[in-house]
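In: After the sequence you'll find the predicted model.
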Amino acid sequence: MFKERQITSMSLLAYALPAAAFAIPTIPVAIHVPGLYAEDMGLGLAAVGAALLIARFFDIISDPLAGIISDRFPLPWGRRKTWVILGALAAGFGLYRLFSPPAGADINYLLTWSVVLYVGWTFVTVPYNAWGAELSETYDGRTRITTAREACGVIGILVASIAPFLLSYMELDDEASRQGIVWIAFMFGTPALIFLILLVPERPRPPSAKPYFSRASLKAIAKNSLFIRLVTAWFLNGTANALTVILLPLYIKYVLAVPHETRDALIFLYFASAVLALPFCAKLSKRLSKHQSWSVIMTGASLTFLLVPLVGPGDVWLFAIVCAITGAALGADLALPPAMQADVIDIDRLHTHEERAGLFFAFWGMATKLALALAIGCAFPLLDATGFVTDGTTNSPPALMMLMVLYATVPAALKFAAIGLMWNYPLSRKRQEALRRRLSRRPSSPRKRAAA
């Protein structure tokens, strides 16, 4: 068996902690920015929606740019960590400006600082995830790293979900509450980034005799069938999860019909279950494999959605079971596929002699964002077409049926499609160890490789 070069527990903690800070602003941005600019600033929903859509376009196309730059252009602090720091500074400043618009801020102000925020986030997440893939060379070690990182990320989401309750006790106005989120992220993020810089090692980019975008290397990506298969399953399952997350509050409010506090408790249960399930997912992947563990857990989530048609008004405990199991499955979705992504990058390293984890995780990020865009772009128009309303009036049975189908039936079908791709996935622990042995015997010098 290929021997693990273990990352120390201190380095692992230092690597994972920034994920909490990076995740804290995500929910507040999604909730507060549209209302702030459409209503408080008087820009209107149509204009705000168009501006945010354009900003998201820049967000998506910035992924490959961030991957290429972090792969090829190291700065004094390192190939990954420098870009993480610069991206965090840009995202933090963009977040501050978005949440503190001056009087008379127009649509160009919203567009400019949304682009700064989203592109900054991209320059954080792409190098950060690629860095994690390079911290371990072994099958189970990569699961350990992604599990720690994603646990911290979900904890950041939980902090963001309870922050409004904590800030409400301080009797702050709306602007001060928004700034409170910025300061919470800053207080978490600053020490976490300092520990990241000081305590986490980074693999230097080896010398290369080949151009980064040679025809042969690009063909290697296209022919990396396991990468294509994995990212397709990731996209399908990501679309399923996006539908579940964006429709969960609507389902609780209009089908379960419970008070606001119960809704918040169920949403908290969903994300808390993801954190609590992560150690179980890591242990299961050691007993089986990453792809089979992921498939088993996706199957459990898909079957749990069969309970959703049984949920009626007031059925809190039955729906709590749905939230707990599907939330636990979210933990596996966050931890296991990125660890598998690190494994398929070994195939590219073997065939191209290049370190391009940043570029691969850029494609991964694009698939994630496209999945969310597809979920939003399909779910809300379909609900609108059936007459679904959020103005307090009673929804018709067809509208509620469409909500149930989009929240449960479609995600279950998408997850089963992802399971079909993953169940017989051939990159097992044994094959990955064979890949690492071949890579360890490869000459490190480009001149030696050319002569080999």
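Out: Noted; the coordinates are in hand.
In: make it CA atoms for all contacts and neighbour counts henceforth
Out: OK.
In: quick one: what helix or strand has Met366 in it?
Out: helix 357-385 (DSSP states H and E).
In: Mind giving me the packing neighbours of that helix?
Out: For helix 357-385, the elements it packs on are helix 45-72, helix 107-134, helix 225-251, helix 316-352, helix 397-404, judged by 3 or more Cα pairs under 8 Å, 6 or more residues apart in numbering; DSSP states H and E.
In: Can you check which of those helices gets nearest to Ala14?
Out: Nearest of the helices and strands packed on helix 357-385 to Ala14, taken as Cα to Cα: helix 107-134 at 11.4 Å.
In: and that closest one with helix 357-385, angle?
Out: Helix 107-134 runs at 130 degrees relative to helix 357-385, counting by axes from the mean of the first three to the mean of the last three Cα atoms, to 10 degrees.
In: What residues sit buried inside helix 107-134?
Out: For helix 107-134, a neighbour-count test (16 or more other Cα atoms under 10 Å) marks 107, 110-134 as buried.
In: now the helices and strands packed on helix 357-385 in JSON lines, with distance to Ala160?
Out: As requested, the helices and strands packed on helix 357-385 are exported to JSON lines (distance: least, Cα to Cα, whole Å):
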{"stretch": "helix 45-72", "distance to Ala160": "21"}
{"stretch": "helix 107-134", "distance to Ala160": "17"}
{"stretch": "helix 225-251", "distance to Ala160": "15"}
{"stretch": "helix 316-352", "distance to Ala160": "17"}
{"stretch": "helix 397-404", "distance to Ala160": "26"}
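In: Second structure for comparison follows:
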Amino acid sequence: MTAPAADAPLSLGRTLAFSATSLPIAAVVLAITVHMPAYFAASIGVPLVVVAAAFATCRTIDIPIEPALGILMDRTRSRWGRYRVWTVIGAPLLMLGLFMLLGANPGVGVGYLIAWLMVMYLGISILILSHAAWGATLAHSYNDRARIFGIMGGVGVIGALGVLAIPIVMENAGYSDAEGVRAMIWYIIALAPISAAIVIWRTPETIAPEPPGQKFRARDYLELITNPSMARILLADLCLVLGPGWMAALFLFFSRDVMQFTTGQANILLVFYIIAGLVGAPTAGWVATRIGKHRAAMLSTAVYSLALVSLLFLPKGNVYASIPTNFVTGFVAAGFTALIRAMVADVADDIRLRQGKERAGLLFSLTTSTSKIALAGSIIITYPLLAEIGYDPKLGHGNTPEALTGLTWAFLAGPIVFLALGAACFIGYPLTAARAHEIRRQLAERDAQLSAGPPAGSVPNGAVPREAT
């Protein structure tokens, strides 16, 4: 298999094949954000505070692991490539963690949950990091990155739709909510190895040449965080993940006890939310090629917030009335991650030009860490908040009017506030399309010089082929 030319965009077929890893990633992120915490609390009987503590502990432990994984990935050089190797490692870890979580029974200890949540999160981290960093090497221009990461987001929607369809089908067949969640986990376990195999088989990988004598220093790591563009991205990513994550953490409770939907009806609305991303993420990529990635992200946050407010005026128990709101919010939310990751890929070029070394894995590890902090925060903050306002998930409609009103305002206010903060981070964003094009031009010139290499017969120690397929 021959890697594509340096300036040729990846074909649509290859892009779709590479995006296969997005299937289990999107599925498991949705499951652990919306269904699994509620499953442990309502079906297994683990107290809300204990569920929050287990997820918070895992996220806290996982945060310093992210940069270490990024550094290891960037330093990996093998005949099979750099990020392909890590894809092979990540899929089995994800499968093992999910399989062991299936064994959680009523009375399960917090230690058991933490141990296997950690294994699951490690597998997720490896797959997300390797996939994003690999994608950054496949795209060779500002607009091509918006296209590739947009398609990756759209393909991920298919995996999320599959995981959402399962509890709907299970409920209609007479199965319990708990059985539906367990079926979702089996779906992800089966999907992970298939998608990883497709990516490994069909996607080329290029390892860019590096100037000799370049070593990673502590100040280089500091430069990644303090880079003007990257610092804004990290703050924005924290807010843009926390907003929808906050909403997701409370979605089932709000839908069931405030909007008076059944669990199956709530999942139908989630299907519309997720399916909107099938076209929403690629559309965000397309809009970014017209107005810039940071402006596209700002526009998306405004549309999301306005649509969310409309929930205050919708009739209770009417699924059809809620479909437009869920579709619009899902449409624009799908672009958040795609745009952020495409922007990080641009920063990776800037850093490689400055430092002479590939830092994509480490850079993506920083955004993955902020995303995990945000997703954990959505549970750490909202679940104790529900307990504070007197809401009890076991009581359902039996909660007091005051508790249900508190649930409503918590559900709406959190996402709107954090999305506004995320949009503010991109005011005056410096890494524009023009700057990104100039960086790519300088990198292309330097890579061409380095690829010419030393005189014939002189091979540096540790050299690897530039193209691994």
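Out: All right, it came through fine. Since this is a predicted model, take the numbers as computed values, not measurements.
In: coming back round to it: superpose on the second structure and give me the mean offset of the helix holding Met366 of the first structure.
Out: After superposition onto the second structure, the mean distance of helix 357-385 of the first structure to its aligned counterpart is 1.1 Å, using mean Cα distance after the TM-score superposition for the first structure.
In: can you check stretch 291-303 of the first structure too?
Out: Mean deviation for stretch 291-303 of the first structure: 1.5 Å (mean Cα distance after the TM-score superposition for the first structure).
In: related to what we said a few turns ago, nearest to Leu218 of the first structure, out of the helices and strands packed on helix 357-385 of the first structure?
Out: helix 316-352 (9.3 Å).
In: And the closest one against the second structure, how far off on average?
Out: Helix 316-352 of the first structure versus its aligned partner: 1.6 Å mean (mean Cα distance after the TM-score superposition for the first structure).
In: now the angle from that helix to helix 107-134?
Out: 70 degrees.
In: Buried ones in helix 316-352 of the first structure, by neighbour count?
Out: Those would be 316, 319-350, 352, for helix 316-352 of the first structure by 16+ other Cα under 10 Å.
In: tell me how far it is from the chain's mean position?
Out: 10 Å (Cα atoms, centre = their mean, to the nearest Å).
In: So which bit of the second structure is the helix holding Met366 of the first structure matched to?
Out: Alignment of helix 357-385 of the first structure against the second structure: residues 360-388, by TM-score structural alignment.
In: buried residues in that stretch?
Out: Within stretch 360-388 of the second structure, judged by 16+ other Cα under 10 Å, the buried ones are 360-380, 382-383, 386.
In: cool, and stretch 84-100 of the second structure?
Out: In stretch 84-100 of the second structure, counting by 16+ other Cα under 10 Å, buried: 84-88, 90-95, 97-100.
In: mind listing what Phe388 of the first structure touches?
Out: Taking Cα atoms under 8 Å, 6 or more residues apart in numbering as the contact definition, Phe388 of the first structure lies against 395-396, 399-400.
In: show me the contacts for the counterpart of Leu414 of the first structure in the second structure.
Out: Residue pairing (TM-score structural alignment): Leu414 of the first structure is matched to Phe418 of the second structure. Contacts for Phe418 of the second structure (Cα under 8 Å, 6+ apart) come out as 239-240, 242-243.
In: And the one helix or strand Phe418 of the second structure maps to against the first structure, how far off on average?
Out: If you go by DSSP H and E, Phe418 of the second structure is part of helix 401-424. Following the fit onto the first structure, the mean deviation recorded for helix 401-424 of the second structure is 2.4 Å by mean Cα distance after the TM-score superposition for the first structure.
In: Alright, I will stop here.
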